[in-house]
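1. the sequence and its predicted three-dimensional model are supplied below.
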Amino acid sequence: MESGDNSKKALAEALNALLADYYALYLKTKNFHWHITGPNFREYHLLFDEQATELIATTDLVAERVRKLGQYTLTSIGSIAATQRIKDHDSTSTDAAMMLKELHADNETLITALKAAKDFADEAGDNATDGLLDDWTDQAEQRAWFLAATIGNA
């Protein structure tokens, strides 16, 4: 196998890890959207839904980049669970402040992973993926900023 093939495979693996993280963060964000209560219910309910919508929309773009590299994507909930770095959150009674803090931390984790994936895109000479990673990083930074600003107001 040529080094170019190896670098594309490594990039695809990094993208699949991101794909798992996007799904995990999406589901956690929806969990919080469904279970938020308290005086800021409407604001947080809408914020979480808006962020979840952006997360799920990105999953298809990530998966299609993997396929364009000639590799296979994750195929099931099990493959997501085996690959994700974002931790699940199964509680339905988490308070709003903790929800905001956890989503902020998870978006920061995602930002770190997105930036790390850029190294793989550079090594593979994949300018298209490199540019998309910049866009996805900007989106994650905006989500983190909104959450951080909301935490400051909580």
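-> Right, received. Where do you want to start? Numbers count the residues shown, from 1 in each chain.
2. rest of the way, CA atoms for contacts and neighbours
-> Noted.
3. please, where are all the helices along the chain?
-> Using DSSP state H, the helices of the chain run over residues 3-35, 41-68, 77-83, 96-124, 127-153.
4. then this one, side by side with the first:
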Amino acid sequence: MKVNIGISEEQRKSIAQGLAVLLADTYTLYLKTHNYHWNVTGPMFQTLHTLFEAQYTELAVAVDDIAERIRALGEFAPGSYKEYAKLTSIKEAEGIPSAEEMIKDLVKGHEAIAKTGRSIVPTADEASDEVTLDLLTQRMTVHEKTAWMLRSLVA
């Protein structure tokens, strides 16, 4: 059936394209965070292992929320590594960095996602898409707070 939610098809497609990038960024950061959870070593092991687990768990829920919003807008959500690699602004880690480098890398990832979310706001705002705006506000809040907390570990 045709989607009739008060947002034009063109606007829905544009918003969904932005959300596809947000989804790719979020999934890529999820994978990176999970990798760091498994492979962190050093004196902060227990703290970081636990922290990274909480973060990747939150990101897994976010992936679902973002993909479901894309579907509610009437578009298909990307769902493969190949598609994510084309869309994401987050670089994959090479090798196993030190614990401090992991933290710094995750800060960059969370900041990148906050920027991606912010870039979608004007399009969603113009379409009066309050649902997407709410999702974006929630995501930016989480990523900005997480980046701050991670930065605090490496002062």
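-> That came through fine. In this text, all values refer to a predicted model and were calculated from it rather than measured experimentally.
5. can you calculate the TM-score here?
-> Comparison of the two superposed chains (TM-score structural alignment, normalised by the length of the first structure) gives a TM-score of 0.92, and 149 aligned residues with a C-alpha RMSD of 1.2 Å.
6. of the helices of the first structure, which stretch is the most buried?
-> helix 3-35 (a mean of 21; mean count of other C-alpha atoms under 10 Å).
7. related to what we said a few turns ago, can you redo the helices of the first structure as a markdown table with distance to D90 of the first structure?
-> Putting the helices of the first structure into a markdown table (distance: least, C-alpha to C-alpha, whole Å) gives the following:
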| stretch | distance to D90 of the first structure |
| --- | --- |
| helix 3-35 | 8 |
| helix 41-68 | 16 |
| helix 77-83 | 14 |
| helix 96-124 | 12 |
| helix 127-153 | 20 |
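8. so for H89 of the first structure, which of these sits nearest?
-> Closest of those to H89 of the first structure is helix 3-35, at 6.2 Å (criterion: C-alpha to C-alpha).
9. now that closest one: how far from the chain's centre is it?
-> For helix 3-35 of the first structure, the separation from the chain centroid amounts to 6 Å (computed by C-alpha atoms, centre = their mean, to the nearest Å).
10. could you check the angle helix 41-68 makes with that helix?
-> 160 degrees (axes from the mean of the first three to the mean of the last three C-alpha atoms, to 10 degrees).
11. which other helices and strands contact helix 3-35 of the first structure?
-> Applying 3 or more C-alpha pairs under 8 Å, 6 or more residues apart in numbering; DSSP states H and E, we find helix 3-35 of the first structure packed against helix 41-68, helix 77-83, helix 96-124.
12. excluding sequence neighbours, find me the nearest residue to E130 of the second structure.
-> A124 (7.4 Å; C-alpha to C-alpha, 6 or more residues apart in numbering).
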